[in-house]
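Enquirer: What follows is a predicted structure for the sequence shown.
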Amino acid sequence: DFNNLLTGILGQASLVKIHAEHNRPITKNLDSLTKAAERAAELTQKLLAYAGKGRYELSVINLNSILADNHVFLQTLIPPHVDIHLNLAPHPMYVKVDPGQIQQVIMNLILNAANACSPKGGIVTIETDSFTFTADDAPQTIAQTPLEAGIYQKLVVIDNGVGMSPETLTKIFEPFFTTRPHGRGLGLSATLGIIKAHHGGLQVKSRLNIGTTFTIFLPTAQAPDSRALPAAKAIRQQRGKALVIDDEVGVRDVAADGLKILGFQVITAANGKEGLQKYQSCADDLQIILVDMKMPVMNGAGFLAQLRQVDANTKVIFSSGYSETEIDSYLRADGNLWFLQKPYTIKNLQKLVEQ
């Protein structure tokens, strides 16, 4: 719901900015409005991350490379009296993750560790290694479901700070819980959600006046193929009719206006069932369908299933406030399907269509 509202705000601001391009006072105010809405969108992403529903674009990376390449940068994020020590495994640590989200996890844990250290000085140690276990000896993690047996890459962040009491330890992953006067308390809760969404696990151990250890387990991925990857699928720029299906009027209007700017004749529908009826009247000249995933009467998945029974070629864009991983199975099975994350701006929509 928040993402639908923000899509309307960002989209309308983008449209007004296009029409008021040469009016500097207005565009300046619109820039401020857009930045405020984008900050709100970032907050919803953190809340979605806590729920394990954040936006993820997965690729295979070497976890050791991320840590080694960002060592100097990470050191600049923390107070000068705290040092970061790396103790990395000698072999590559391949994991299939969203690099930006995993970097956020690393920063959250390092900042948390550094803030726990004494002003007189402290050390944050980051260790990596591979870890194999069976169903019988799987580690206990903070998750509703146990980890599956297999080979995992282990990331450990250790500090020699003040530590936490057992009471505090039970609360640190609650949204907005913080022990700092000016903290916002979303870092660790978002961290847990991100790790869960990557099918990983997280452990934490702490002792007062000794320090805290966070351990993350991520499933091992195969090394990336060094051969050239095939060109990404793209929607060719065409004109004709576009069908927008969304139950939120504000989102529907923004998407329709954005596609009209690109030269499309736009038809709208409020749910998948109505969308199928509208499709039948314009199928011959229909170029693109933008459909929301969650709607009453008939959702996006139901619409796509019905559509593909009669039309396998029309290009469809799924739009959702949840992550691309939520519809990954649909994307893999359908070569004419794309994804647009909510909230989106007119520029985001146009960029995807014009590719």
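Expert: Sure thing, it's come through.

Enquirer: going forward, measure contacts and count neighbours with C-alpha atoms only.
Expert: Noted.

Enquirer: Around Gln222, how many other residues sit close by?
Expert: By the criterion of other CA atoms under 10 Å, Gln222 has 11 neighbours.

Enquirer: and the nearest residue to it once chain neighbours are set aside, what is it in contact with?
Expert: Excluding the flanking residues, the one nearest Gln222 by CA to CA, 6 or more residues apart in numbering is Tyr94, at 6.6 Å. Neighbouring residues of Tyr94 by CA atoms under 8 Å, 6 or more residues apart in numbering: 60-63, 153, 220-223.

Enquirer: Okay, strands next: where are they in the chain?
Expert: Listed in chain order, the strands of the chain (DSSP state E) span 59-62, 82-87, 94-97, 122-133, 150-159, 201-207, 211-219, 241-245, 265-269, 286-292, 315-320, 337-341.

Enquirer: most packed of those?
Expert: Stretch with highest mean neighbour count among those: strand 241-245 (a mean of 27; mean count of other CA atoms under 10 Å).

Enquirer: Can you name the residues that contact the residue nearest the centre of the chain?
Expert: The centroid of the chain falls nearest to Arg55 when counting by CA atoms, centre = their mean (2.0 Å). Going by CA under 8 Å, 6+ apart, Arg55 touches 45, 49, 322-325, 341.

Enquirer: quick one: it and Gln306, what's the gap?
Expert: In this view, Arg55 and Gln306 are 27 Å apart by CA to CA, to the nearest Å.

Enquirer: How about Asn64?
Expert: Distance of Asn64 to Gln306, given as CA to CA: 45 Å.

Enquirer: Looking at the two, which is more packed in?
Expert: More crowded of Asn64 and Gln306, by other CA under 10 Å: Asn64, with 22 against 14.

Enquirer: Who's the closest spatial neighbour of that one, skipping the chain neighbours?
Expert: Met93 (6.0 Å).

Enquirer: Below is structure B, check it against A:
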Amino acid sequence: MTVLLDVLIVEDNEDDALLLLRELKKGNFQPRSERVESRPEMLSALTRKKWDIIIADYSMPNFGAVEALNLLQEEGLEIPFFIVSGTIGEDVAAAAMRGGAKDYLMKGNLTRLIPAIEREIQEKQMQRIQKMESLGALAGGVAHDFNNLLSAILGRAVIALDKLPLGHTARRDIELMIEHTERAADLANQMLAYSGKGGFEIQPMDLNALLHGNMPLLQAGIAKNVLVMMQLADYLPDVAADPGQLREVITQVVLNAAEAIGPRNGQIEIRTRLADDYELTLAEWPEEKWTRSGNYILLEIADNGSGIDNENLAKIFDPFFTTKELGRGLGLAAVQGIMRGHRAGMEVLSEPGLGTTFRFFMPACQMAERPAAPVVMAAPAGHKVLVIDDEQPIRDLVEDVLMMYDVPVLTASSGPKGIELYTQNRQDVGLIILDLSMPGMNGEDTCRALRELNEDVAIIISSGYHKDDVAERFSGLRPSGFLQKPYNPRQLVDEVKQRLDAAVPV
């Protein structure tokens, strides 16, 4: 299978350039190339396009490999740079490598060219994956801590609102506090989406039908000078996707496209069709070694807006990156996270002044087995609720809320303390609310220990992560329910009431 490769060749001899291209084709690359001979030509090429590699002749009279490498570094671009020459000494080659070149080769012996390029492409791909994983882990961790804080803020605000009589002047202020806290929770969920830990309700769905149904909202959400058009292939198989998350992806990309078009007349075209095997090699995938099999549906969203330059193209999926004065949260970073969660491929093509095309390769339906849903059990006899959470504000909030409904509460700040407290009050505890992420003994290990003490005790798992991730981790431990942080007091009361109302005598 051939791999597309964008190659910038710094060479004054056209025959030598053709020799390089022939060598690349022998190595199963399909090169798209441009040959330049001067500093202005190379600068123009670097500005117009994103290149995979640069190959430069060392011995050009006015603008050779050394000058080309210096220009690349002046522009702050990290593109693998290879030097070829008819004659080059070992000392000169070593100096070029120290200066930033990836390798040097003799024109009469190019056998090392293909392995050297493959090595650099693999290294660059690994760096991208590691960057995505690092940012994803950071975003997921921040979102979890953020949700803990928001739980306490939201809960206290709702309690305060309930205590105020209708018509009180402070009610509107507290209502605004609740509204903004919920918006902050939406941002935390975007961060979870970017980390790939957002909740996905994967199901077979008709992509074309979703696009048709979403069309009126898309057109209504952008300026009238921008026309949204669709070119959808007939008889496509269903895709395995979360409809709500996929709508978010489409909406986010269309809004960005409309902003790129600006006040002038322009158009956005949404296209679907079956992807071919060659196209799959062009996309970036969530895991380097993940084997892609089966059919894929290609979803393209193209605009004729201002386009994206190379420098910004490398940053568009970074959290909170924006070229505008005000952003919309995680934006395209969340798009990337959602696609990663769907194990879908992505490719972005853009040329300044001409427009941008986002390409998403969605797996056609072969439904992966979903984690089993949590088992809802009847709570055993007992009235007390045991709260195990390392966050003091969360423990205090749950205790205050449940005491308002005459439900006695025991609290513990860690897994071992919770187990000890349950052992001492086993006959009185009818329900346990257990935090997932705690230092030392985490929620999973604590739940396992509690199950060994009483396999029927009702346990509600509470977490800032999505319930799907929790269900997968706790599938063998039979959790009774789930509370997604941040939750408000009414959600807490409803969940607890449902479990305690179901209590049966021993």
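Expert: Received it, and whenever you're ready, just let me know what you need. Worth saying up front: this structure is predicted, and the values here are computed from it rather than measured.

Enquirer: Where helices are concerned, which of the contacts of Arg55 of structure 1 count?
Expert: With helices taken from DSSP state H, the overlap with the contacts of Arg55 of structure 1 comprises 45, 49.

Enquirer: who wins for most neighbours among the contacts of Arg55 of structure 1?
Expert: Counting neighbours by other CA under 10 Å, Ala49 comes out on top of those with 26 neighbours.

Enquirer: list the contacts for it?
Expert: 55, 190-191, 193-194, 197.

Enquirer: Closest one of these to Val157 of structure 1?
Expert: Comparing the contacts of Ala49 of structure 1 against Val157 of structure 1 with CA to CA places Thr191 closest, at 13.1 Å.

Enquirer: pretty sure the closest one contacts Leu48?
Expert: No: between Thr191 of structure 1 and Leu48 there is no contact under CA atoms under 8 Å: 11.0 Å.

Enquirer: Give the aligned equivalent of Ala242 of structure 1 in structure 2.
Expert: Aligned counterpart of Ala242 of structure 1 in structure 2: Val385 (TM-score structural alignment).

Enquirer: now swap in Gln287 of structure 1 and tell me
Expert: The alignment partner of Gln287 of structure 1 in structure 2, by TM-score structural alignment, is Gly430.

Enquirer: Ok, Leu192 of structure 1 next?
Expert: Aligned counterpart of Leu192 of structure 1 in structure 2: Gln336 (TM-score structural alignment).

Enquirer: Could you report the distance from its match to Ser195 of structure 2?
Expert: Gln336 of structure 2 sits 9 Å away from Ser195 of structure 2, going by CA to CA.

Enquirer: Isn't Pro79 of structure 1 up against Ala116?
Expert: No: with contact defined as CA under 8 Å, Pro79 of structure 1 does not reach Ala116; the gap is 11.0 Å.

Enquirer: neighbour-wise, which of the two wins?
Expert: Using other CA under 10 Å as the criterion, Pro79 of structure 1 and Ala116 rank with Ala116 on top: 22 against 15.

Enquirer: Please name the residues that touch Val162 of structure 1.
Expert: Taking CA under 8 Å, 6+ apart as the test, what Val162 of structure 1 contacts is 116-118, 208-211.

Enquirer: now Gly141 of structure 2, what's its secondary structure?
Expert: helix (DSSP: H, G, I helix; E, B strand; the rest coil).

Enquirer: neighbours around it, how many?
Expert: Counted with other CA under 10 Å, the neighbours of Gly141 of structure 2 add up to 17.

Enquirer: what's the spacing between it and Leu135 of structure 2?
Expert: In this view, Gly141 of structure 2 and Leu135 of structure 2 are 10 Å apart by CA to CA.

Enquirer: ok, the match of Ala242 of structure 1 - contacts?
Expert: Val385 of structure 2 is in contact with 407-410, 429-433, counting by CA under 8 Å, 6+ apart.

Enquirer: Just send those residues back as JSON lines, with distance to Ala275 of structure 2 too.
Expert: Putting the contacts of Val385 of structure 2 into JSON lines (distance: CA to CA, whole Å) gives the following:
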{"residue": "Val407", "distance to Ala275 of structure 2": "58"}
{"residue": "Pro408", "distance to Ala275 of structure 2": "59"}
{"residue": "Val409", "distance to Ala275 of structure 2": "57"}
{"residue": "Leu410", "distance to Ala275 of structure 2": "57"}
{"residue": "Val429", "distance to Ala275 of structure 2": "56"}
{"residue": "Gly430", "distance to Ala275 of structure 2": "54"}
{"residue": "Leu431", "distance to Ala275 of structure 2": "51"}
{"residue": "Ile432", "distance to Ala275 of structure 2": "49"}
{"residue": "Ile433", "distance to Ala275 of structure 2": "47"}
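
Enquirer: hang on, the earlier thing: if I pick the residue nearest to the match of Gln287 of structure 1 when sequence neighbours are not counted, what's in contact with it?
Expert: Among residues not flanking Gly430 of structure 2 along the chain, Gly382 sits closest, at 4.3 Å (CA to CA, 6+ apart). By CA under 8 Å, 6+ apart, the residues touching Gly382 of structure 2 are 427-431, 503.
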